[in-house]
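S.K.: Sequence and predicted structure are below.
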Amino acid sequence: MTDLFTLDAEVRTDLGKGASRRLRHANKVPAILYGEGKEPVSLTLAHNKVFRAQEEEAFYSHVLTLNIGGEAVECLIKDMQRHPYKPVIMHMDFMRIDATHAVHTNVPVHFINEEAAAKKGGTVAHHINEIAVTCLPGDLPEFIEVDCAELEVGQTLHLSDVKLPKGVTSDELAKGESHDQAVVTLNAPKGASDDAEAAEEEATEE
């Protein structure tokens, strides 16, 4: 799968909507590379290689390598425009990275042991599917695991409950406790809360 994260790119000088349209007809993807204080560079990539690579979840949070005229440039994918209904990638934005500079990006969440939680009689509800993080490129995880095994009915795990890999910090938590987002909840079965309230009322009347 590693070769999926290395893409060949060519510098393009023919810019504009018409040029981009011609590229797409030739099964090419127009793109731009920016960041690290350098001038943006307009690029062209082969659509079939890009399309295959982007089917891997890790593509969106993995350090990618662009081969541009013999030079290997490490970067992250920052934006991807797709055709509204065709399986076509319209445009891509790449951001240069430096191994010594921290990056800000979103990493997908993988929920594990959901079945164990559901056996307790509740339903698992996801509140987020990715976490905004800051770390050095070498510490960037492909995904972050959230273990639902210990969830009790009615309990919610927040960002502060998630164990992040070494060297990785949450952008939201860095803003303060008020940004401690809910991640996953084990909801009580539908009607269970009503039953509990009714039982409580009966006990009070007695």
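M.R.: Arrived safely, thanks for sending.

S.K.: drop to CA atoms for contacts and neighbour counts, all remaining ones
M.R.: Will do.

S.K.: quick one: the longest strand anywhere in the chain to chain centroid distance?
M.R.: When secondary structure is assigned using DSSP state E, the longest strand within the chain turns out to be strand 71-82. Strand 71-82 sits 14 Å away from the centroid of its parent chain (C-alpha atoms, centre = their mean, to the nearest Å).

S.K.: next up, a second structure to put side by side with the first:
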Amino acid sequence: MSKQVSLSAEPRTELGKGPTGRLRRTGRVPAIVYGYEVEPTALHVDALELYHALHTEAGRNVMIRLELAGDTTLVFARDLQIHPVRQEVVHVDFLAVDRNAQISVEIPVHLENEDETVDDDGILNQVLHTVPIAVKPLDVPNYLGLDVTGMAIGDVKRVSDLTLPDGAEFEIDPERTVVTINAPMSEEALEALEADAGVEADEPELVDAEDADATEGESEADGDAPADGDNDES
């Protein structure tokens, strides 16, 4: 089950692009908390502490004990806004939850014993990598394991083959396929598939040396990249 992680927060007294930009430059991440028994509140958290909280085995499904103004609230991180270049979190919503009520979460599916499938040249094909379930916050699993021992060509394992925590429910058709073992495709079948898709093995176009030098010079002249800018929001 997910381990709870503590995260300290401070209220935000100023809103707008200017104040949020200044917060980010000091290593803070603007955020908001809302949900169960919580008035929507603007706040900010330490960027490094948030990074560590979101990089446990539970990933973004980690349960966070958000500490704000002497109160502790159970929350999940939702609607993370990521900087397109630096890949840093620039804003996050925290959803407060009732520990006694089910919530909807996407849980990763981990295949187990992949080396123990039948040696018949079959190709393991994982169709679903996550599965949505309804579960109480304290029972959220880090992942759902699926044992593929003994699977051979033509075998299928479905959502119903996954084991849920007590009281949890699937929010997806239990007959959906999670993993199959497919027969290898012959060279003739691959060529026929490419032909149906209109794929042709064209000869590469030859370019003489003078044309190549001219093209390279044009590329270097136009090679300046636009400056990176912050993607601020309130």
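M.R.: Received, thanks. Just so it is clear, the structure is predicted and the values come from calculations on it, not from any experiment.

S.K.: What's the local residue count around T215 of structure 2?
M.R.: T215 of structure 2 is flanked by 11 other residues according to other C-alpha atoms under 10 Å.

S.K.: what's the spacing between it and A221 of structure 2?
M.R.: Per C-alpha to C-alpha, to the nearest Å, T215 of structure 2 is found 10 Å from A221 of structure 2.

S.K.: Need the contact partners of the next helix or strand after the longest strand of structure 1.
M.R.: Counting by DSSP states H and E, the next helix or strand C-terminal to strand 71-82 of structure 1 is strand 89-96. Residues outside strand 89-96 of structure 1 that contact it (C-alpha atoms under 8 Å, 6 or more residues apart in numbering): 24, 29-36, 47, 51, 73-83.

S.K.: And the longest strand of structure 1, what's buried?
M.R.: By 16 or more other C-alpha atoms under 10 Å, the buried positions in strand 71-82 of structure 1 come out as 73-78.

S.K.: could you check the angle strand 89-96 makes with it?
M.R.: Strand 71-82 of structure 1 and strand 89-96 are oriented at 140 degrees to each other (axes from the mean of the first three to the mean of the last three C-alpha atoms, to 10 degrees).

S.K.: Now do strand 71-82 of structure 1: which elements does it pack against?
M.R.: Contact analysis of strand 71-82 of structure 1 by 3 or more C-alpha pairs under 8 Å, 6 or more residues apart in numbering; DSSP states H and E lists strand 64-68, strand 89-96 as its packing neighbours.

S.K.: Generate JSON lines for those, with distance to A117 of structure 1 and mean neighbour count as supplementary columns.
M.R.: JSON lines is the format used below for these (distance: least, C-alpha to C-alpha, whole Å; neighbours: other C-alpha atoms under 10 Å):
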{"stretch": "strand 64-68", "distance to A117 of structure 1": "36", "mean neighbour count": "19"}
{"stretch": "strand 89-96", "distance to A117 of structure 1": "38", "mean neighbour count": "20"}
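
S.K.: what would those look like in JSON lines with distance to E145 of structure 1?
M.R.: Listed next are these as JSON lines, based on distance: least, C-alpha to C-alpha, whole Å:
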{"stretch": "strand 64-68", "distance to E145 of structure 1": "22"}
{"stretch": "strand 89-96", "distance to E145 of structure 1": "26"}
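
S.K.: out of these, nearest to V162 of structure 1?
M.R.: Taking C-alpha to C-alpha, strand 64-68 is the member of these nearest to V162 of structure 1, at 26.2 Å.
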